[in-house]
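> Got a predicted model here, sequence first, then my questions.
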Amino acid sequence: MSDIDLFTDEALRNPYPLYDELRHIGPVVHMPQHGVYAIPQYEPVREASLNWEVFTSTRGVTLNDGFNKATEGVLICSDPPDHRTMRKVFERPLLPAALKSIEPALKDEAAKVVQRLVEQGRFDAATELAQHLPLTIVSKLVGLGDRGREQMLDWAAASFDASGPINKRTTAALPKAQELIGFGLNEARPGTIDRDGWAAALFTAAERGELPAEKCPFMVLDYTAPSLDTTILATGSIIWLFAQHPDQWDLVREKPSLIRHAINEGLRLESPIQRFTRLTTREHELGGVVIPAGARVMLLYGSANRDERKYPAANTFDVNRKPSDHVAFGTGEHACVGMNLARLEIRLLLEELVPRVERFELVSAERRVNNMLCGFDKVEVRAVPAAGA
């Protein structure tokens, strides 16, 4: 048992010392202050993630009953067989083969923004760099129309804040999060969304009988928040890490094949989504600890990815590490559907930056304070141009 509060401003800005304490306490830690059982270690997080029959998502994945009720029907709040039916349709534009068709456009846009920012010299990697591809290319591919695209960033951040326990941030975010749900139910429909977009394809699939039509409005929401925050926050964090560790940037510049490992290492250290919850369907023993039936269980991805039992020197940024088994994207049935797109966007940006930038000099950084997310609202850097760039 622990009275640690992971939801203070200080904890949200820097949760890692608290994660160290929780992992030391045990594989499962009862946190009565928020009515949850936290799972802070890597192997138990992975085990629980793979066991959807016991750790169900159908009763919501957030830390408050109100938002769990409001999000019933979204993809992440479902289990097989419904989850597999929905996911099969939802993931079509996000599969590697489908992403190949949009990679040239993403690569071209990545080259343009990187060239502009490097010539600019000083820029905010959290906004000017990280937001560019999701907002210029991906939002159009989703096809939510002008209003949807204009509101996506605000809606996404609010939906994650509204997923926390009932606190000031949650309460402040709920109206905006409800606005997103209302948009999905009332506006994101054929006739108002782009007919060739990913969202419209859901309704077309329903017409063919591939999934129930009533699932479509909720699935549209799954294209909104996840398509933005994970990629944007991960990109900003990775540039921050390279600014903090110039020796690691040198290694990547010397051997660009390390880019893929560097992305996974950045995701491991600064996991954009720090936690989701599950509900136990029956009493279950995990890591020698008995969790009662009907318990709200919090999977601490950000802690698991820094578990020294799994990763030696776990708090060290090492681009030679190959942590492809990190849980920043979850694992099992609920592994992030958009992870291939996120990796692609980040890779294309880094591939353009490697030949152009010798060093990132950190000017200033501002951590985001969000109930579920980890990353930066600001990562202002000075890009030192590479010779001949």
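Ah, there it is.
> only C-alpha atoms for contact and neighbour calcs from this point on.
OK.
> mind listing the helices for the stretch 201-350 of the chain?
216-222, 225-244, 246-254, 259-269, 301-304, 339-353 (DSSP state H, counting those that start in this stretch).
> what's the closest of the ones you listed to Glu119?
helix 339-353 (11.7 Å; Cα to Cα).
> name the helices or strands packed onto that closest one?
Helix 339-353 sits against helix 96-120, helix 225-244, helix 259-269, with contacts defined as 3 or more Cα pairs under 8 Å, 6 or more residues apart in numbering; DSSP states H and E.
> Quick one: the helices of the stretch 201-350 of the chain as TSV, columns for mean neighbour count and distance to Arg359 too.
Output for the helices of the stretch 201-350 of the chain, formatted as TSV (neighbours: other Cα atoms under 10 Å; distance: least, Cα to Cα, whole Å):
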stretch	mean neighbour count	distance to Arg359
helix 216-222	24	36
helix 225-244	24	7
helix 246-254	18	7
helix 259-269	24	16
helix 301-304	29	27
helix 339-353	20	10
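> So which of the ones you listed is nearest Ala295?
helix 301-304 (18.5 Å).
> and Ala110, which of the helices of the stretch 201-350 of the chain is closest to it?
helix 339-353 (5.5 Å).
> quick one: the strands in the stretch 251-389 of the chain?
275-280, 284-286, 289-291, 296-300, 357-367, 376-385 (DSSP state E, counting those that start in this stretch).
> what about the helices of the stretch 201-350 of the chain, which gets the closest to Glu128?
helix 225-244 (9.8 Å).
> re earlier: out of the strands of the stretch 251-389 of the chain, which comes closest to Asp161?
strand 275-280 (11.8 Å).
> and the angle for that closest one with strand 296-300?
150 degrees (axes from the mean of the first three to the mean of the last three Cα atoms, to 10 degrees).
> Please enumerate residues in contact with strand 275-280?
54-57, 59-63, 291-302, 372 (Cα atoms under 8 Å, 6 or more residues apart in numbering).
> putting a second one here so we can go through both:
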Amino acid sequence: MLTTDIPSTRIDPYTDQSILSPYQDYRALRDLGPVVWLEKYELYASARYEQVYDALHDHESFSSASGVGVTEQLNKAQHGSSLTSDPPYHDLVRGLVAKHLTPKALAQFHTYIQDWADQVVDELVEKDTFDAVTDFGQAFPLKIVPDLLGWPIDEGRERLLHWAAAGFNAFGPLNERTRAGFPLLKEMGEFLHRMSVPGNLRPDSWGAELVAEAQAGRIGNELLPALLGDFLGPSMDTSVSALAASLWLLGSHPQQWDAIRADRALIPRAFNEIVRFESPLRGFTRLLTRERDLGGVQLPAGSRVLLLYGSANRDERHWEQDPDVFDITRAQAAEHLGFGHGIHGCVGQALSRLEAQALLNSLASKVVRIEVGEPVWRLHNTVRGLESLPVTFHTGGGGR
């Protein structure tokens, strides 16, 4: 039911044009009001930082249990994961996954990840030109995540990115991109069911531990595929997007890359600014469990609201400095919503940070200049990222 004091708009954030270049539409949505009605999808949307943050921190009113996508038909099919659940079930299933992905738990892998980062950078330095997405952004997640999960060496790895992409697309409208992923979702489901069988994952791996929890009766066997899937999407697509964007932004802003090379302490803040400026997640929806004020307007119980993280991270009402300027010294950078926030903040973000910081640290030791070509942006309902970007690393020696 449309509330009369909320502006209605024909802006469609899921058109090809809006996906490839979203920031003009985001600004228009913000300027219309704290909440708007998207006519095409018959749902509300919030594009301002204050309201998105507010909603993400009130999971009792803004529920995830009935799905977090735009399409109700698809929301009904997405259940069992920590992303599409509320407490107390959410606390149980997220805890099973998140305990492996906290900064403290990941500390034991610092040396392993830094060594891998050094190897990746050394190999790319030797190439004349490479692709930021396939050769850099994907290299880490495709190696590390399957290893930690205990994936069979020769099965599934080449499909992981396709499966994760299809899963995230399904959180958008029932458009061509979403429909194209249905066969991949079926394939992923079959694979995850197969990996849920005891003995199919490497002993002592994170995945094998989940299977053991089910065998011991602490979680239901029917939950295993969704829980194994919880490791995949958050640790894959968001990481790939953020890593590839780091080369695009630092290559396009050479003075800021020089600043990082001069002071490695800037790396954590720089990564926060990368995620703020090109947020890997465009946004998810929530369902109102009760009537709720959001930004001074009343939203009815039972309505669905699209929370646009990418827009919130460019909201001039919140950011003290020009939010459309990339600045690795930005004092507020850590306030970004690029990985979500609240109890549903991206469960894999600590791993993404560890990967990015290891790679940037290695780059700062070996690469004087990051030369980037023309970016091609990805057409995806939920993930903001590059499709391809030619890159050349210059070391300052040997003519390069």
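Yes, it's here. Everything numeric in this text was worked out from a predicted model, so none of it was measured.
> so what number do they get for TM-score?
After superposition, the two chains reach a TM-score (TM-score structural alignment, normalised by the length of the first structure) of 0.96; 389 aligned residues with a Cα RMSD of 1.6 Å.
> Output the strands of the stretch 251-389 of the first structure as TSV; include the columns distance to Tyr16 of the first structure.
TSV is the format used below for the strands of the stretch 251-389 of the first structure (distance: least, Cα to Cα, whole Å):
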stretch	distance to Tyr16 of the first structure
strand 275-280	13
strand 284-286	23
strand 289-291	23
strand 296-300	11
strand 357-367	14
strand 376-385	15
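> Packed most tightly, which of those strands would that be?
When you average the neighbours per residue for each of the strands of the stretch 251-389 of the first structure (mean count of other Cα atoms under 10 Å), strand 296-300 leads with a mean of 26.
> ok, residues contacting that one?
Contacts for strand 296-300 of the first structure (Cα under 8 Å, 6+ apart): 35-41, 45, 55, 63, 274-280.
> ok so, going back, minimum distance to Pro217 of the first structure: which of the strands of the stretch 251-389 of the first structure has it?
strand 275-280 (22.1 Å).
> Trace stretch 87-106 of the second structure over to the first structure and give me the residue numbers.
Per TM-score structural alignment, the counterpart of stretch 87-106 of the second structure in the first structure is residues 80-99.
> which residues sit against the matching stretch?
75-76, 198, 202, 205, 210-211, 215, 219, 337-338, 340-341.
> What lines up with Arg353 of the second structure in the first structure?
In the first structure, Arg353 of the second structure lands on Arg343 (TM-score structural alignment).
> That match against Ile263, yeah?
Yes: at 7.2 Å, Arg343 of the first structure counts as touching Ile263 under the criterion of Cα atoms under 8 Å.
> Of the strands of the stretch 251-389 of the first structure, which is nearest Ala111 of the first structure?
Per Cα to Cα, nearest to Ala111 of the first structure of the strands of the stretch 251-389 of the first structure: strand 357-367, 12.9 Å.
> Measure the mean distance from that closest one to the second structure post-superposition.
Its matched residues in the second structure lie on average 1.5 Å from strand 357-367 of the first structure after superposition (mean Cα distance after the TM-score superposition for the first structure).
> which helices and strands sit right next to that strand?
Against strand 357-367 of the first structure (3+ Cα pairs under 8 Å, 6+ apart) you get helix 225-244, helix 246-254, strand 376-385.
> Looking at these, which is nearest to Gln115 of the first structure?
Nearest to Gln115 of the first structure, of those and by Cα to Cα, is strand 376-385 at 10.5 Å.
> what's the matching range in the second structure for the closest one?
Against the second structure, strand 376-385 of the first structure falls on residues 386-395 (TM-score structural alignment).
> From the chain's centroid, how far away is the matching stretch?
21 Å (Cα atoms, centre = their mean, to the nearest Å).
> got a list of contacts for it?
124-125, 127-134, 241, 244-245, 247-248, 366-379, 400.
> if you set the cut-off to 7 Å instead, what comes out?
Residues outside stretch 386-395 of the second structure that contact it (Cα atoms under 7 Å, 6 or more residues apart in numbering) are 125, 128-133, 241, 244, 366-378, 400.
> same question, stretch 27-35 of the first structure
Residues contacting stretch 27-35 of the first structure (Cα under 7 Å, 6+ apart): 1-3, 36-41, 44, 165, 287, 289.
> count of neighbours near the residue mapped onto Gly66 of the first structure from the second structure?
Taking TM-score structural alignment, Gly66 of the first structure has Gln73 as its aligned residue in the second structure. Per other Cα atoms under 10 Å, the neighbour tally for Gln73 of the second structure reads 12.
> Give me the distance between Gln73 of the second structure and Phe171 of the second structure.
11 Å (Cα to Cα, to the nearest Å).
> still on that earlier bit, got the helices and strands packed on strand 357-367 of the first structure as a markdown table, with distance to Arg149 of the first structure columns?
Converted to a markdown table, these look like this (distance: least, Cα to Cα, whole Å):
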| stretch | distance to Arg149 of the first structure |
| --- | --- |
| helix 225-244 | 11 |
| helix 246-254 | 34 |
| strand 376-385 | 19 |
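> Among these, which comes closest to Arg268 of the first structure?
Here helix 225-244 is closest among these (Cα to Cα), at 9.8 Å.
> Which part of the second structure matches the closest one?
By TM-score structural alignment, helix 225-244 of the first structure lines up with residues 233-252 in the second structure.
> how much distance is there from the matching stretch to the middle of the chain?
9 Å.
> who's in contact with that stretch?
Counting by Cα under 7 Å, 6+ apart, 132-133, 136-138, 141, 145, 161, 164-165, 256-257, 274-275, 280-281, 346-348, 352, 356, 370-372, 384-386 sit against stretch 233-252 of the second structure.
> what's the mean gap between it and the aligned bit of the first structure?
Looks like 0.8 Å for stretch 233-252 of the second structure (mean Cα distance after the TM-score superposition for the first structure).
> center of the second structure, which residue is that?
Centrality entry for the second structure: nearest residue to the mean C-alpha point is Thr238, 3.1 Å, by Cα atoms, centre = their mean.
> how near is the counterpart of Glu109 of the first structure in the second structure to Ser81 of the second structure?
Alignment note (TM-score structural alignment): Glu109 of the first structure maps to Trp116 of the second structure. For Trp116 of the second structure, the distance to Ser81 of the second structure (Cα to Cα) stands at 30 Å.
> Comparing the two, which residue is more hemmed in?
Ser81 (23 against 20).
> where's the more buried one, which helix or strand?
Using DSSP states H and E, Ser81 of the second structure sits within no helix or strand.
> How about it: what's its closest non-neighbour residue?
Using Cα to Cα, 6 or more residues apart in numbering and skipping the chain neighbours, the partner closest in space to Ser81 of the second structure is Ala226 (5.1 Å).
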